[in-house]
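Novice: missing the sequence, but the structure's below:
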């Protein structure tokens, strides 16, 4: 699954319009024109240029405005917005922080700082500034949307879902990528029916949205709707015949239904398109294994390990195959390597410990492994205590 960050230009324009609506610039019609009023007039002219995407002219007007009124938080904010749009992140940060220094409760500048840090993958800082923005006004759907993204990339997926749901409760017509991102968050937290609804909303608006088609196929596969999953992956391949993910996903459905002939055909087609992706090669070995052809299965896996001896995915599949075939010495060798590569994985430590004990080998070492597994993975203590 891939979370989408294709939001920046749309939201920059949206936030600009939001700022215009929320922060109108006014000037007195009587008496001599003050420096602040002249600066405000230049800011308004700069905004007109911004709306026409005439960034250079807009920048010139905002620079003039802040030279006339050095305490114009709006001039600094809109300069920061231009620099953010142009990818000049250091200059954007400098301007936006100056705006906030002048007016600490300026929501547009706070939100733009959050947006900047999101663009830079500085997710904790983005979260901080977006929360500060919402503390001033909770009714900001685009800010909730941005906060949801920052939380997702920080690994706080449940909080991300809440933020997205808040955004949609205020503005149902958010960009299609917001529906997609919420679907991914539901998907990753096993809220599959809600993920289906989100992905289907994406496809209602963009029927050729490849990532949504692929992910919806994955969800239906998990839910046991294999035919619907196959149809969705085939839809992807009609749009993009070279889509490796769709081919792998399609092969995996055939493998799970033990249609080994189709699975092999699909995996081979994926390999012919991209030999660097290990998934179809690894799974082709599984197809051989399921056919009872362990020699060819092992040959596929050995070739992958020659390219990368530390590939845990391949080692895991091989170790499980050796266990199933009761080739315990080979299984022990593989799981020992895995514990070296992943010393903090309780499940692997327990498997090796149990295997050694079952074979009456290296019993003190086996006991230490199981005890370590108990400490590393407390939710599964009961299973490991049995070991």
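Specialist: Yes, it's here. Small disclaimer: the values here were computed from a predicted structure and weren't measured. Numbering: from 1, shown residues only.
Novice: Could you use CA atoms for every contact and neighbour count after this?
Specialist: Will do.
Novice: Any figure for the gap between residue 299 and residue 349?
Specialist: Look at residue 299 and residue 349: by CA to CA, to the nearest Å, they are 27 Å apart.
Novice: Comparison target below:
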């Protein structure tokens, strides 16, 4: 907080009578002597002198204003308040005493009364810095950010080189989610006071949130002994963002004992380990996140993906199932649950997940195809047919859906329709071996073995090692 000096002396008009004027001049000299003690750095002696003057003349404006000021300077704001109130009652427009009284109110946790005094000063002297600054701090504490911004901006116009004002203006902008403007003010504060670690910290974190490479220098300056978790984590991210992954990983690994119970730290470490190809170590770090924060959505998702890629489908299914329950609006979680469950042999769970995806996003043809295929495998021919037709309604040349609808026709013994569907599938995808095989089987049932063998021979040229093509071709040739 900024304190303003009270007046060093005050003109007191003498009244008629020589002896009274002489006493007045003596009192004024004692005021001047007491003020001189303060100016000489003898604050305690100055307080005793003004206390004596106040005891002798309780209504003396000089004694009231000076003693109130000195009490404020020595952190005895409670004693300062009544003295300054009496002084301002005598001279309501004394700007310095008004400011000191506002500061005393602020120090005694009376922000409303403090703000009233600061605003009164600004009506008398709009270009006075301190009332703008102090009003801004009150508005900031009240979370009245628009008013705080206005006051701090006025203060910066009056004192452009005041680092504290720029910093506080940055805090107000940040609270209003005006991150670019906040970062600009924090940078000004840090550049004005390069020795101040707090200003460097604020600038670094603000730039880190904006993913600006300039964050790195400020964060390194703010780091200190490494005990500030926010700075430490942001610095690691800044190293990674700057392409210095090895530095980032080395730095994070060095923080493990300090950040042992910080789930954000372990998550970032897991991401870095994964990016560096250290999959088992990444898995270990993600598991540590979930020990500390069992419902961390990102950790559940990332560990699930890691396990899925490693072929650990059952555990991946468990994680994606939990994630879907915690975050029911996440389509990605349901897509991943369906894939993991299908690979784990939990077809019913996969079908349920895919149905939810399709209800939310009917245009997801790839998911609808997986759903249709799973329904077919489960024996739900009508359900499979419905979804194959839905895919074909959006894309009549989808080879997988044509093959699927061909299988439905084949199942119903609608052989001409099945033949047409399979032929359309191989036209849409000339190397589609499954469709060739299904077409040959259909032709065989239609008593066209020669044509069926030709289809299989064509397929064998495309996929010489396909076991189904080879087996059916041998069977048909031997029976022909």
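Specialist: Perfect, thanks for sending it. Note that the coordinates shown come from a computational prediction; the quantities given were computed from them, not determined experimentally.
Novice: The first structure: which residue goes with residue 412 of the second structure?
Specialist: Counting by TM-score structural alignment, residue 412 of the second structure lines up with residue 257 in the first structure.
Novice: how many other residues sit next to that match?
Specialist: Other residues within reach of residue 257 of the first structure by the criterion other CA atoms under 10 Å amount to 11.
Novice: hang on, the earlier thing: so between residue 299 and residue 349 of the first structure, which is more surrounded?
Specialist: The residue with the greater number of neighbours, taking residue 299 of the first structure and residue 349 and applying other CA under 10 Å, is residue 349; the counts read 28 against 13.
Novice: Now do the same contact list for that one.
Specialist: 339, 343, 369-370, 372-373 (CA atoms under 8 Å, 6 or more residues apart in numbering).
Novice: Contact partners for residue 280 of the first structure?
Specialist: Counting by CA under 8 Å, 6+ apart, residue 280 of the first structure touches 248, 267-268, 270-271.
Novice: Okay, the equivalent of it over in the second structure and residue 85 of the second structure: tell me how far apart.
Specialist: Residue-level alignment of residue 280 of the first structure against the second structure, with TM-score structural alignment as criterion, gives residue 435. Separation of residue 435 of the second structure from residue 85 of the second structure (CA to CA) stands at 95 Å.
Novice: and residue 256 of the first structure, how far is that from residue 224 of the first structure?
Specialist: Going from residue 256 of the first structure to residue 224 of the first structure by CA to CA gives 10 Å.
Novice: likewise residue 109 of the first structure?
Specialist: When distance is defined by CA to CA, residue 109 of the first structure is 48 Å away from residue 224 of the first structure.
Novice: So those two - more neighbours on which side?
Specialist: Using other CA under 10 Å, the more surrounded residue of residue 109 of the first structure and residue 224 is residue 109, with 29 against 12.
Novice: follow-up on the earlier one: and which of the contacts of residue 349 of the first structure is nearest residue 234 of the first structure?
Specialist: For the contacts of residue 349 of the first structure, the closest approach to residue 234 of the first structure (CA to CA) belongs to residue 339, at 39.1 Å.
Novice: my guess is that closest one meets residue 348, correct?
Specialist: Yes: when contacts are counted by CA atoms under 8 Å, residue 339 of the first structure is listed as touching residue 348 (6.4 Å).
Novice: Which positions within the helix or strand where the match of residue 280 of the first structure lies qualify as buried?
Specialist: For residue 435 of the second structure, the element it lies in under DSSP states H and E is helix 433-445. Buried positions in helix 433-445 of the second structure, judged by neighbour count with 16 or more other CA atoms under 10 Å: 433-444.
Novice: again with stretch 325-333 of the first structure
Specialist: By 16+ other CA under 10 Å, the buried positions in stretch 325-333 of the first structure come out as 328, 331-332.
Novice: In the first structure, what stretch matches the helix ranked longest in the second structure?
Specialist: Criterion DSSP state H: the longest helix present in the second structure is helix 18-39. Mapped onto the first structure using TM-score structural alignment, helix 18-39 of the second structure spans no residues at all.
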